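Enquirer: Turn this into a structure:
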Amino acid sequence: MKIMKFLSLATITMLAASCNKEGGVTNKPLKTQLDSVSYAIGMDVAKNVKATFTEFDNDFFVQGYSNVSDSTNILLEEAKAQAIVRAYFQKKQQEEAAKLEEEGKKNQEVGVKFLEENKTKAGVKTTESGLQYIVLNEGNGEKPTTESKVKVHYHGTLIDGTVFDSSVDRGTPAEFGVTQVIKGWTEGLQLMSVGSKYKFFIPQELAYGANPRPGGAIKPYAALIFDVELIEIVK
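Expert: The predicted model follows:
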């Protein structure tokens, strides 16, 4: 189990690198390669512990390490210790899942309200799927198909204006297949002629839905806005 492997590594390396027999910090200088390797691993483990636990008792951590190392005064049987850790992480995962579900529900409600209001504004057109768009500039070139690869400039924001991705800001157009993007893009690109610039308002079900990129600015069930310029059909 990855969690148990991580905790075993933490027990061995963090304490071996940073604690003396009395449990105090040694603050020894690094003299050998092994010293540096040991210290570096301790740094990495400490970083992971801080990222994993919002609360952590270093004294009991040291006590557990020392008791097992010396085979004395062990307070928990190994099987029970592992069960406690599993239960702790299962509870944390359940709490996080519930939190994400609640945030996703709120994001969806906010997105629906935004799109309902947005579709009544001047210039906004709505397709059967729910995609909304405004024609900022209409080109006169050909339109891509699902078989096409296109070159575009785009600027993507959340409905609150937060920029999450922009080829415009990077200064380099992007190239990709029409079907290699979210559903809202696949549909919207086929409405455009080369030389056009549209603004897309994309409901969550045509964007990333419940599964945006982990750790990114886009949250589950978020509606998205893109300014898209179709520069050319590459093939």
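Enquirer: From now on I want contacts and neighbour counts done on CA atoms only, so please keep to that.
Expert: Noted.
Enquirer: Helices of this protein, residue ranges please.
Expert: Remark: helices assigned in the chain by DSSP state H are 2-18, 33-52, 58-70, 78-118, 167-170, 183-189.
Enquirer: ok, residues contacting the fifth one?
Expert: Residues outside helix 167-170 that contact it (C-alpha atoms under 8 Å, 6 or more residues apart in numbering) are 153, 154, 155, 173, 174.
Enquirer: Check the last one too.
Expert: With contact meaning C-alpha under 8 Å, 6+ apart, helix 183-189 is reached by 131, 133, 143-144, 146, 178-180, 200, 202-203, 206-207, 230.
Enquirer: let's go with 6 Å and repeat that
Expert: 178, 179, 202, 206 (C-alpha atoms under 6 Å, 6 or more residues apart in numbering).
Enquirer: how about JSON lines for those, with neighbour count added?
Expert: Shown next, in JSON lines, are the contacts of helix 183-189 (neighbours: other C-alpha atoms under 10 Å):
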{"residue": "178", "neighbour count": "23"}
{"residue": "179", "neighbour count": "16"}
{"residue": "202", "neighbour count": "27"}
{"residue": "206", "neighbour count": "20"}
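Enquirer: tell me which of the residues you listed is nearest to residue 61?
Expert: Nearest to residue 61 among those is residue 206, at 47.4 Å by C-alpha to C-alpha.
Enquirer: Could you pull up the contacting residues of that closest one?
Expert: So residue 206 contacts 183, 184 (C-alpha under 6 Å, 6+ apart).
Enquirer: How many neighbouring residues does residue 90 have?
Expert: 12 (other C-alpha atoms under 10 Å).
Enquirer: Then the one 4 residues further on?
Expert: Each residue near residue 94 was counted by other C-alpha under 10 Å, and the total is 11.
Enquirer: and the gap between it and residue 87?
Expert: Distance from residue 94 to residue 87, counting by C-alpha to C-alpha, to the nearest Å: 10 Å.
Enquirer: Likewise for residue 45?
Expert: Distance from residue 45 to residue 87, by C-alpha to C-alpha: 21 Å.
Enquirer: In terms of packing, which of the two has more residues around it?
Expert: Taking other C-alpha under 10 Å, residue 45 and residue 87 do not tie; residue 45 has more neighbours (20 against 12).
Enquirer: who's in contact with the closest residue to residue 197 other than its chain neighbours?
Expert: Spatially, and ignoring its direct neighbours in sequence, residue 197 is nearest to residue 229 (4.2 Å; C-alpha to C-alpha, 6 or more residues apart in numbering). Taking C-alpha under 6 Å, 6+ apart, we find residue 229 in contact with 152, 153, 196, 197.
Enquirer: run the last query once more with 7 Å
Expert: 152, 153, 154, 195, 196, 197, 198 (C-alpha atoms under 7 Å, 6 or more residues apart in numbering).
Enquirer: To compare against the first, here's the next sequence to fold:
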Amino acid sequence: MKSLFKVTLLATTMAVALNAPLAMAAEAKAAPAPTQPQQAPKNAAFKNEDQQSAYALGASLGRYMENSLKEQEKLGIKLDKSQLIAGVQDAFAGKSKLSDQEIEQTLQSFEGRVKTAAQAKMEKDAKENAVKGEAFANKFAKEKGVKKTKSGLLYKVEKEGTGETPKDSDTVVVNYKGTLVDGTVFDDSYTRGEPLSFRLDSVIPGWTEGLKHIKKGGKIELVIPPDLAYGKNGVPGIPPNSTLIFNVELLDVKPATAQTDNKTPQSAQTAHGKSAAVTKASK
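Expert: Alright, predicted model coming up:
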């Protein structure tokens, strides 16, 4: 969800960018700055580059606001697009129907509504996801070869591998695919073409525990309950109370050394889409 602060910040930035030249008009007349030669427009629909740039700026702002309206609708808040456009036009014309104080008060009230609606939706989604996750786990538990640990982790070893079982302080190299119970893929190292390397105790509990059931060269399927993943809050791309399914291939195990024993590999600290789907959530 796009935050209200981002929306208002963009509006403020736009206002500064567009209105600053007007505030400096008097000085500009007295000492005009040298102008840059106009370049030919890149699109025949515009007479010059300034026109095209202005249109691009407006189109970018319009797309941003359109996406923001859609996000609000997901929360049950349906804003009137015609009034949004009217507000922009009136502001440019200096004919706002609201005073600065009324605008501030209205936006503060709106922000409160958004936060309340977002919290309600998160709680609703968490309850629904918990039910769906439990149903999926119960079905998976009945499959041949599936085992359940005391923590609630479900796993099925597809290939045991050879060598030593990884320890918490070891660095492991894996390929994996992560999905939600509805089949949505939220992370896939195979698609990226880049295995992930991390210290075993730097990731979500379901992984730290699960990978100890295979060795180098092994393959395992993990069904991780929310309390061993991201719990009631979730993370970007992973809704609250989600049960996660991972198919993991353990490519290598690198024992800890005196130099690396207390360090977490850089690759395990990267943003979502690379490894945040398995790294521990920030407290």
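Enquirer: related to what we said a few turns ago, of the helices of the first structure, which is nearest residue 212 of the first structure?
Expert: helix 78-118 (11.0 Å).
Enquirer: what's the mean gap between the closest one and the aligned bit of the second structure?
Expert: Helix 78-118 of the first structure, aligned to the second structure and superposed, deviates on average by 1.6 Å (mean C-alpha distance after the TM-score superposition for the first structure).
Enquirer: could you say what helices and strands that helix packs with?
Expert: Helices and strands touching helix 78-118 of the first structure, by 3 or more C-alpha pairs under 7 Å, 6 or more residues apart in numbering; DSSP states H and E: there are none.
Enquirer: hang on, the earlier thing: from the helices of the first structure, which stretch is densest packed?
Expert: The highest mean neighbour count among the helices of the first structure belongs to helix 183-189 (a mean of 20), with neighbours defined as mean count of other C-alpha atoms under 10 Å.
Enquirer: against the second structure, where does that one fall?
Expert: Taken onto the second structure by TM-score structural alignment, helix 183-189 of the first structure occupies residues 205-211 there.
Enquirer: same question, stretch 88-102 of the first structure
Expert: Using TM-score structural alignment, stretch 88-102 of the first structure corresponds to residues 110-124 of the second structure.
Enquirer: How far does that stretch sit from its chain's centre?
Expert: A distance of 18 Å separates the centroid of the chain from that of stretch 110-124 of the second structure, by C-alpha atoms, centre = their mean, to the nearest Å.
Enquirer: what do you get for stretch 109-122 of the first structure?
Expert: The answer for stretch 109-122 of the first structure is 26 Å, by C-alpha atoms, centre = their mean.
Enquirer: Same check on stretch 184-204 of the second structure?
Expert: Taking C-alpha atoms, centre = their mean, one finds stretch 184-204 of the second structure lying 16 Å from the centre of the chain it belongs to.
Enquirer: Tell me which residues of it come out buried.
Expert: Of all the residues in stretch 184-204 of the second structure, those buried under the rule 16 or more other C-alpha atoms under 10 Å are 186-189, 195-204.
Enquirer: what's the answer for stretch 147-162 of the first structure, then?
Expert: Those would be 149, 150, 151, 152, 153, 154, 155, 156, 157, 158, 159, for stretch 147-162 of the first structure by 16+ other C-alpha under 10 Å.
Enquirer: So which of those residues belong to strands?
Expert: Per DSSP state E, strands hold the following members of these: 149, 150, 151, 152, 153, 154, 155, 156, 157, 158.
Enquirer: Disregarding residues adjacent in the polypeptide, which is nearest to the alignment partner in the second structure of the fourth one?
Expert: What that stands for is residue 152 of the first structure. Residue 152 of the first structure maps onto residue 174 in the second structure when the alignment is built from TM-score structural alignment. Nearest residue to residue 174 of the second structure, sequence neighbours excluded (C-alpha to C-alpha, 6+ apart): residue 250, at 4.7 Å.
Enquirer: OK, contacts around that neighbour?
Expert: Residue 250 of the second structure makes contact with 173, 174, 175, 215, 216, 217, 218, 219, according to C-alpha under 7 Å, 6+ apart.
Enquirer: The match of residue 152 of the first structure is in contact with residue 194, isn't it?
Expert: No. Using C-alpha atoms under 7 Å, residue 174 of the second structure is not in contact with residue 194; the gap is 9.2 Å.
Enquirer: Just tell me what residue 136 of the first structure corresponds to in the second structure.
Expert: By TM-score structural alignment, residue 136 of the first structure lines up with residue 158 in the second structure.
Enquirer: Counting neighbours, what do you get for that match?
Expert: Neighbour number of residue 158 of the second structure under other C-alpha under 10 Å is 16.
Enquirer: residue in the second structure matching residue 173 of the first structure?
Expert: Applying TM-score structural alignment, one finds that residue 173 of the first structure aligns to residue 195 in the second structure.
Enquirer: which two in the contacts of residue 250 of the second structure are spaced the farthest apart?
Expert: Once C-alpha to C-alpha is applied, the contacts of residue 250 of the second structure give 175 and 215 as the farthest pair, at 13.7 Å.
Enquirer: returning to what we had before: for residue 5 of the first structure, state which of the contacts of helix 167-170 of the first structure is nearest.
Expert: Among the contacts of helix 167-170 of the first structure, and counting by C-alpha to C-alpha, the member closest to residue 5 of the first structure is residue 174, at 41.2 Å.
Enquirer: Surely that closest one and residue 155 touch.
Expert: No. Judged on C-alpha under 7 Å, residue 174 of the first structure makes no contact with residue 155 at a distance of 11.1 Å.
Enquirer: which one of the contacts of helix 183-189 of the first structure is nearest residue 15 of the first structure?
Expert: Of the contacts of helix 183-189 of the first structure, the one sitting nearest to residue 15 of the first structure (C-alpha to C-alpha) turns out to be residue 206, at 49.7 Å.
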